[in-house]
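Engineer: Sharing a model that was predicted from the sequence below.
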Amino acid sequence: MVALIAIPVLFAITVHEAAHGWVANRLGDPTAAQLGRVTFNPIKHIDPVGTVAVPLVIYLTSKSLLGVPFLFGWAKPVPVDWRRLRNPRWDMALVAIAGPGVNLLMAIGWGLVLYSMGQMLGLIEVPAAVLGAVVQMCLIGVLINLFLMALNMIPLLPLDGGRVLSALLPRPLARGFARLEPYGLFILIALLLLPNGQPPGLLGIALRPIVQAAFAVIPASDLIRANFPL
């Protein structure tokens, strides 16, 4: 079960971070590319605490969300020098959107694999154990990417949703909003633990409707709903 979760999780985190760097590079800032962060190598993006230790503790102590063990953590932030972007304010928003956007695309991709396998059943013979493992990985791949997309679009710095909100706010409000960034992680942890000290807490309540709404664009969503309590 751990391997079935680890593969789509690492893939989701790696492509999410690489997307930030790739878009920044296209918009004029090559910092991430020069540091080797526009890559699908997960080692370049893993933070020992945020990507390994914290998710492991959460995995062992949390309730499931929509039938999947709830995971919370972070990767090493992709460095972006806003001064090198052609249109810093709006380009920072585009860089931010790239991460959740690519998670949605990956969720659709996992769903397409799942749908294609359903169409091929009876046409090719696959060992039941292999079929079960691949189906389970696809199901988890869809949900993990939707969770990551939803989490990152929360309008709170340093999350991607906070970056987008900063671009949309009038400059005086954006400067005031930016002063909250040092407290963003503590706010998230509070949401994670409230009201009873067990993850996913209020954060899970906030993410659930976003994930449920995103199923409208996911192939094989009926199969996923049949396997997970949405």
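Structural biologist: Yes, it's here. Numbering: from 1, shown residues only.

Engineer: can we go C-alpha only for contacts and neighbour counts from here?
Structural biologist: OK.

Engineer: And the one helix or strand R208 maps to, what does it pack against?
Structural biologist: According to DSSP states H and E, R208 maps onto helix 201-214. Using 3 or more C-alpha pairs under 8 Å, 6 or more residues apart in numbering; DSSP states H and E as the contact test, the elements touching helix 201-214 are helix 128-152, helix 184-193.

Engineer: hmm, try it at 6 Å
Structural biologist: Counting contacts by 3 or more C-alpha pairs under 6 Å, 6 or more residues apart in numbering; DSSP states H and E, helix 201-214 is packed against helix 184-193.

Engineer: Tell me which residues of the helix it packs on come out buried.
Structural biologist: For helix 184-193, burial by neighbour count (16 or more other C-alpha atoms under 10 Å) applies to 184, 188-193.

Engineer: Just the residues contacting the helix holding R208, thanks.
Structural biologist: Helix 201-214 is contacted from outside by 146, 191-194, using C-alpha atoms under 6 Å, 6 or more residues apart in numbering.

Engineer: Determine which two of the residues you listed are furthest apart.
Structural biologist: Maximum pairwise distance among the contacts of helix 201-214 (C-alpha to C-alpha): 22.2 Å, between L146 and L194.

Engineer: quick one: which of these two has more around it?
Structural biologist: Under the criterion of other C-alpha atoms under 10 Å, the comparison of L146 against L194 puts L146 first, with 29 against 14.

Engineer: how many other residues sit next to the nearest residue to that one once chain neighbours are set aside?
Structural biologist: In this structure, L146 finds its nearest non-sequential neighbour in V211, 5.7 Å apart by C-alpha to C-alpha, 6 or more residues apart in numbering. V211 has 21 neighbouring residues, counting by other C-alpha under 10 Å.

Engineer: what does the one 4 residues further on give?
Structural biologist: The criterion is other C-alpha under 10 Å. On that basis, F215 has 21 neighbouring residues.

Engineer: Second structure for comparison follows:
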Amino acid sequence: MDNIIQTIAIYALPVIFAITLHEAAHGYVAKHFGDLTAYAQGRVSLNPIRHIDPIGTILLPLMTLMLGGILFGWAKPVPVNFSALRRPKQDMLWVALAGPGANLFMALLWGLVIKLGLAMSESDLSRPMILMGEAGIKINIVLMVLNLLPLPPLDGGRIAASLLPLRMAQSFSKIEPYGFMILLLLLITGILGAIIGPFIGMGIRMVAWFFGLGTE
């Protein structure tokens, strides 16, 4: 029981901010390119409460943490009206990249938290900062890599649709209604972990290398 409580305490903030700031970044970039839908609904915000989905942001990540395997979860999707973007097909690329980009940025911030924790080695806060920083790096790299899968409606699917010729993009986008079911099937069968696991490991090692942290 103590281990469960400790795990929740370490992972709670990294999970909440990783998932919710990912969504806020989509809304901010969409606003920058002309779509005010998310802004009008108060979703261009750093307040996690505006983005939390009780199942996807809290329950499911906790279950996957307890059971092991790939961390899985989501926030309430930020509404984006792609037709309201100034250049819908081209701007879709930047709106989609914003979420994974936010996760990469947060992974680097958590790396900085580890460095600060190491520098405060005599403080009681040192160990919690290091553990939370390690969790933050892992969570954000997992979400970044997962969302870059070229599968609609994931960000990687939006990116692919933006880069493909119009006719191919329209055909590719027809997969979207089945994308979540495909993702769940890949998760349950273990194929998802086999696909993205090496990229997650590489991303974590790169962040560790950037801060001179080394890897275990």
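Structural biologist: Received, thanks. Since we're looking at a predicted model, the values are computed, not measured.

Engineer: Just give the TM-score of the two.
Structural biologist: Superposed pair, TM-score by TM-score structural alignment, normalised by the length of structure 2: 0.90. Supporting alignment: 208 aligned residues with a C-alpha RMSD of 1.6 Å.

Engineer: Turn the contacts of helix 201-214 of structure 1 into CSV, including distance to L157 of structure 1.
Structural biologist: Formatted as CSV, the contacts of helix 201-214 of structure 1 follow (distance: C-alpha to C-alpha, whole Å):
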residue, distance to L157 of structure 1
L146, 19
L191, 14
L192, 16
L193, 19
L194, 19
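
Engineer: quick check: longest helix of structure 1.
Structural biologist: helix 88-120 (DSSP state H).

Engineer: Next, the buried residues of that helix.
Structural biologist: Applying 16+ other C-alpha under 10 Å to helix 88-120 of structure 1 flags 88-115, 117 as buried.

Engineer: Just want the angle from it to helix 128-152.
Structural biologist: Taking axes from the mean of the first three to the mean of the last three C-alpha atoms, to 10 degrees, one finds helix 88-120 of structure 1 and helix 128-152 inclined to each other by 160 degrees.

Engineer: Mind checking which residue lies nearest the centre of structure 1?
Structural biologist: In structure 1, the C-alpha closest to the average C-alpha coordinate belongs to L148, at a distance of 2.2 Å (C-alpha atoms, centre = their mean).

Engineer: From G111 of structure 2, how far out is the counterpart of that one in structure 2?
Structural biologist: Correspondence of L148 of structure 1 to structure 2, assessed by TM-score structural alignment: L143. Per C-alpha to C-alpha, to the nearest Å, L143 of structure 2 is found 16 Å from G111 of structure 2.

Engineer: And I49 of structure 2, by the same measure?
Structural biologist: From I49 of structure 2 to G111 of structure 2 the distance is 25 Å (C-alpha to C-alpha).

Engineer: again with P150 of structure 2
Structural biologist: For P150 of structure 2, the distance to G111 of structure 2 equals 27 Å [C-alpha to C-alpha].

Engineer: Just give the number of residues close to P128 of structure 2.
Structural biologist: By the criterion of other C-alpha under 10 Å, P128 of structure 2 has 15 neighbours.

Engineer: when you align them, which residue in structure 1 goes with it?
Structural biologist: Residue pairing (TM-score structural alignment): P128 of structure 2 is matched to A133 of structure 1.

Engineer: What lines up with P158 of structure 1 in structure 2?
Structural biologist: In structure 2, P158 of structure 1 lands on P153 (TM-score structural alignment).

Engineer: That match contacts E176, correct?
Structural biologist: Yes: judged on C-alpha atoms under 6 Å, P153 of structure 2 makes contact with E176 at a distance of 5.3 Å.

Engineer: on that earlier part again, what residue in structure 2 is paired with the residue nearest to L146 of structure 1?
Structural biologist: Per TM-score structural alignment, V211 of structure 1 is aligned with I200.

Engineer: same question, H45 of structure 1
Structural biologist: Per TM-score structural alignment, H45 of structure 1 is aligned with H51.

Engineer: From M129 of structure 2, how far off is its match?
Structural biologist: 25 Å.

Engineer: same thing with G214 of structure 2?
Structural biologist: Counting by C-alpha to C-alpha, the gap from G214 of structure 2 to M129 of structure 2 is 17 Å.

Engineer: Repeat that for I200 of structure 2.
Structural biologist: 22 Å.

Engineer: Tell me the residue in structure 2 aligned with V23 of structure 1.
Structural biologist: Under the alignment by TM-score structural alignment, V23 of structure 1 pairs with V29 in structure 2.

Engineer: Setting the sequence-adjacent residues aside, check what's closest to its match.
Structural biologist: In space, and not counting its chain neighbours, V29 of structure 2 is closest to V95: 5.4 Å by C-alpha to C-alpha, 6+ apart.

Engineer: Could you do P158 of structure 1 as well?
Structural biologist: With C-alpha to C-alpha, 6+ apart as the criterion, P158 of structure 1 has its nearest non-adjacent residue at 5.8 Å, and that residue is E181.

Engineer: got the end-to-end distance for stretch 152-168 of structure 2?
Structural biologist: End-to-end for stretch 152-168 of structure 2, by C-alpha to C-alpha: 14 Å.

Engineer: For that stretch, which residues meet the burial criterion?
Structural biologist: Within stretch 152-168 of structure 2, the residues scored as buried using 16+ other C-alpha under 10 Å are 152-162.

Engineer: want to throw the residues you listed into JSON lines with distance to I58 of structure 2?
Structural biologist: Converted to JSON lines, these look like this (distance: C-alpha to C-alpha, whole Å):
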{"residue": "P152", "distance to I58 of structure 2": "23"}
{"residue": "P153", "distance to I58 of structure 2": "21"}
{"residue": "L154", "distance to I58 of structure 2": "20"}
{"residue": "D155", "distance to I58 of structure 2": "21"}
{"residue": "G156", "distance to I58 of structure 2": "24"}
{"residue": "G157", "distance to I58 of structure 2": "25"}
{"residue": "R158", "distance to I58 of structure 2": "25"}
{"residue": "I159", "distance to I58 of structure 2": "27"}
{"residue": "A160", "distance to I58 of structure 2": "29"}
{"residue": "A161", "distance to I58 of structure 2": "30"}
{"residue": "S162", "distance to I58 of structure 2": "31"}
